[in-house]
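Student: Could you look at this predicted model? Sequence included:
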Amino acid sequence: MNEPKFAFMNKSYTLFISFIVALGGFLLGFDSAVISGAISGIRTYFEMSDWELGFSVGCVIFGAMAGNIVAGPMSDRFGRKNVLLFTAILFTISAIWSATATTYVTFVIARIIGGVGIGGAILIAPIYIAEIAPPKLRGSLVSLNQLNIVIGISVAYFSNYFLKDLEGESWRWMLGVEAIPAFLYFIALFAVPRSPRWLIQRLNLVEIARKILIRIGGKEYAQITIDEIQRGIAKKKPAGTVRELFTGKMSTIMIIAFGIAFFQQITGINAIFYYAPTIFEQAGGSTDSSFLQAIVVGLTNLLFTLVAIRLIDKLGRKPLLIIGTAAMTIALSMATLAFNNATYDVNEMTLSKIENKEMRAALSALEGQSFSSQKEIFTAVSPLLNEDELFSFKRNEIKNFISINATLVLIAILLYVAAFAISLGPVMWTLLSEIFPGHIKGIAISVVGFFNSLVSYTVTQFFPWELTNLGPTLTFAIYAVLALLSLVFVNRYVIETKGKSLEQVEELLIN
């Protein structure tokens, strides 16, 4: 009679501490998406070029790289919990400083500080959860981190929408409000125990770890887990080095890790989240409708992350990756098709949308003409405008002339986000928390996380330039090809880890 109740209570406790730790993902998601609403304000206030805008958005990833590099070794030395407390402090400082910045340089520094917090939280939260979760719940619980990321993204889009019409510099409120959840996260972490695996592996505090494990799964579960950890310790080598990652039997693991980390970002997900309103404006939407569509993107991301959490321990990691990457390829191809079929019409109505009278007068020479691509209209416009006017036209005015199937663009973006949310989003972090041997996990996940952030930065930095110079058709076509390559990679290299203990996964991969 008591056994089901006891099992439920253990599951509830594990869920409770996993959810608190995963709140770092909420801050990560919020920080990633909130900048999308502030782009117009910061570009105007700091008088940014495309390159400066890309850097101010993407510089957070430089901080994440630093966080990636130091978080793993620091968590091995000082514990997972202590590193997470430090990330909460960084998020709080970054939010307040970026909201009050008065120069471009101080704004960038504040963003980088937040990036260090992101780099630490995105690596250590999944490690902690994987180390405390029973094998049959591990995929779902680790995915709570991704769930909180997408909740953070959705909340940021809602927050931006409701703050955008504030008088004065609304972008400051958009960025500063993050300090509230960051401080609450810092307080909540004090309710979380230290990782039992870390306590045994690093400090040999078996009895303290036993008490935590008993609370998670009972005495029998605690003893079985301790025995597994100690057997693993007996087999383990001394703490690993970066050089070891690229030699011998680790090569297979690193192919999987680097490959999945590369394709998670190179397929353009952060371009969508960071620039969602900008993309919808490129499809001819108004500012209000673009912010509302960004909210729909966030809610879609949230819904399908819940689906992934439901399926990851039932269907498995690899099937979700195959389904998701295939759907991403289809979605990005749809977006490419929509922009490719767009036309750009110069007529009385579209010209009236241009506020600059001199530019409007110059472009009136093209009235009555229709162009089949951005490249065509840019070629026709170039002789009529000076360099500054042409730059402004490409960045701000081109959206006024487009005639496009905006519904198809919205469906494509929503399908892409849904596919990412059931696959590369949550599954990558689950896999990375599972596949590395314990003696080298901290440094390995830092190296792979650094690489993941580097790819993310590249996408984020170049996206505004791509939209202006390559146009949305070619930009989305490139992402579609990369999504197809990710499907091929997953099918060829990724293994299934569903239902296995961390020690069993290690033995499978090493052998």
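Tutor: Okay, I see it.
Student: from here on, contacts and neighbour counts on C-alpha atoms
Tutor: OK.
Student: what helix or strand is the most centrally placed residue in the chain on?
Tutor: Closest to where the C-alpha atoms of the chain average out (Cα atoms, centre = their mean) is Asn270, at 6.1 Å. Element membership for Asn270 (DSSP states H and E) is helix 269-282.
Student: Next SSE downstream of that helix?
Tutor: Next along the chain after helix 269-282, taking DSSP H and E as the criterion, comes helix 287-311.
Student: Show me which positions of that next one end up buried.
Tutor: Of the residues in helix 287-311, 290-306, 308-309, 311 count as buried by neighbour count, 16 or more other Cα atoms under 10 Å.
Student: Comparison target, given below:
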Amino acid sequence: MAGGGIADGGPRKRAHLYTHKFTPYCAVNCFFGSLGGFLFGYNLRVSDGVTSRDDFLQEFFPTVLERKNMHLKETDYCKFHDQVLTLFTSSLYFSALFTTFFASYLTRKKGRKASIIVAAHGFLVGAILSTCAKSIATLIIARILLGVGIGFGNQAIPLYLSEMAPAKTRGAVNQLFQLTTCAGILIASLMNYSTETIYPGGWRISMGFAAFPAMIMLKGGILCAETPNSLVEQGWLEEARRVLENVRGTKNVDAEFEDLKDASEQARAITSPFRTLLQRKYTPQLVIGALGIPAFQQLTGNNSILFLAPVIFQSLGFGNNAALFLSFITIGALLVATVISMFLVDKFGRRKFFMEAGFEMICCMICIAVVLALEFGHGKELSKGVSTFLVVVIFLFVLAYGRSWGPLGWLVPSELFPLEIRSAGQSIVVCVNMIFTALVAQLFLVSLCHLKYGIFLLFGGLIVVMSCFIFFLLPETKQVPIEEIYLLFEDHWFWKKIVRTDQDLKHQMGSQQTDQDLEHQMECQQLFNIPNKID
């Protein structure tokens, strides 16, 4: 059972019996299941590109355009500081964090597919409305609908991929979500760059393009299979076994299927998964998976650099076209890093990627802060050499993030939760992630304006904290079957003191007492020469 322990002899005895082969059936389902990641990345990136364009600003934010033109030939940290403009971006995240709780119920009761289909509808309608928008209010409504797509998609897709994937390749398969997210960001940058010369209204083409992948996602969501875990949880045992055999490429799935049924029995006994998540034995999953990692993923500062790259590069003195091109380079680094992580994360493990990349990110943040402190501000333009150095350092930072906190920020939480709290836990993950994404997006430009280069030192300090968090609290989860990961916390030097429930303590004390009674009985038998009748 997902809530059991080592002593019950349950799942741990069956793990070595798991078998699988690569199957096109699994690959196709995972591909269509991951398309929500593409739309997540595309809608995050495309809006941040259009906010630096003159025709968009002229139509919706003329005061920002006026301020931008005043500083056209000088550098200024505060050039793009406008809270309504920032709300255009962050409304997406606020919508996502509210809708993820509705997605949790749908994902648990009706399956992962249902949430993926709802997400596709949100992306489709939001993209169409964005293209037709004539007022700020319409733009915000469109962003809210896109946020519905993100809320449902990000809740279901990481679970879908983790449950479909075999244990030995779960890290690589789950990172399809991050890979498609990066692809979406990359295509959005290309669209922004290619429509830059279309004036006015080129931004509408960029925003409306998202409707095409949304239609593909909707069609794929309808056709793809439900996960075996979800089918068992809903009581469709025959269908679950059939899907499990197809995705594993073998009929020999008895061991894994029995684990799924055990986990499902535990899950069906839970009537309030959110309240259950607060129980003592789930504290590690709550602290690490639901709160720590999704919050820290945004506090690395990467998304601020990545999604606001055109604005940042313009603030640092680059032209509009140059800013879009340079941001395209950083996104390419993110895509390359994700591919590296996909191929190596199941070999080297999650912890090593977190720690090694964290050290690189700290060094990069310090370098950026030092250069800006010495060379930037007060109308002083950056030299070509300094500008090139900054681009290289940002490239290296994104490369480090892209193989650690980027993909692992979604992979590790989706692994940690047992089936009975999995949908609820993933909702908290999305909610916390969106809260911190929205806060960082809403506050980054104003922080850049007031803290100047100090904002990068702040991010560097936060990366030190989160690296310590990973080092001390996260056990290695590579190649561990998803329904057995809870066992890692029972052996962990810190968490084992917390997850041990009162029932476990009574059981342990009872076992100790039984052993003492047995020893006492044997002594009495030997003393009085009583025949041994103990089995």
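Tutor: Yep, it's here. Keep in mind the model is a prediction, meaning the values are calculated, not measured.
Student: Look up the counterpart of the helix holding Asn270 of the first structure in the second structure, residue range please.
Tutor: Aligning helix 269-282 of the first structure against the second structure (TM-score structural alignment) gives residues 302-315.
Student: End to end on the matching stretch, go ahead and measure it.
Tutor: Length of stretch 302-315 of the second structure, first residue to last, Cα to Cα, to the nearest Å: 17 Å.
Student: One more: stretch 396-413 of the second structure?
Tutor: Stretch 396-413 of the second structure: ends 25 Å apart by Cα to Cα.
Student: in the first structure, what residues pair with that stretch?
Tutor: Going by TM-score structural alignment: stretch 396-413 of the second structure matches residues 415-432.
Student: Enumerate the positions of the matching stretch that are buried.
Tutor: Within stretch 415-432 of the first structure, judged by 16+ other Cα under 10 Å, the buried ones are 415-432.
Student: how far out from the middle of the chain is it?
Tutor: Centre-to-centre, stretch 415-432 of the first structure and its host chain are 10 Å apart (Cα atoms, centre = their mean, to the nearest Å).
Student: A helix includes Leu28 of the first structure, no?
Tutor: Yes: assessed by DSSP: H, G, I helix; E, B strand; the rest coil, Leu28 of the first structure belongs to a helix.
Student: if I look at the counterpart of it in the second structure, how far off is Thr338 of the second structure?
Tutor: If you follow Leu28 of the first structure across to the second structure using TM-score structural alignment, you land on Phe40. Distance, Phe40 of the second structure to Thr338 of the second structure, using Cα to Cα: 16 Å.
Student: Over to Val287 of the second structure?
Tutor: 25 Å.
Student: Ser104 of the second structure now?
Tutor: Counting by Cα to Cα, the gap from Ser104 of the second structure to Thr338 of the second structure is 27 Å.
Student: OK, contacts around the residue nearest to the centre of the first structure?
Tutor: Counting by Cα atoms under 8 Å, 6 or more residues apart in numbering, Asn270 of the first structure touches Ser456, Val459, Thr460.
Student: Could you name the specific helix or strand carrying the first one?
Tutor: Right, Ser456 of the first structure. Using DSSP H and E, Ser456 of the first structure falls in helix 441-469.
Student: and that helix, how far from the chain's centre?
Tutor: With Cα atoms, centre = their mean, you get 10 Å for helix 441-469 of the first structure.
Student: got the angle for it vs helix 269-282?
Tutor: 20 degrees (axes from the mean of the first three to the mean of the last three Cα atoms, to 10 degrees).
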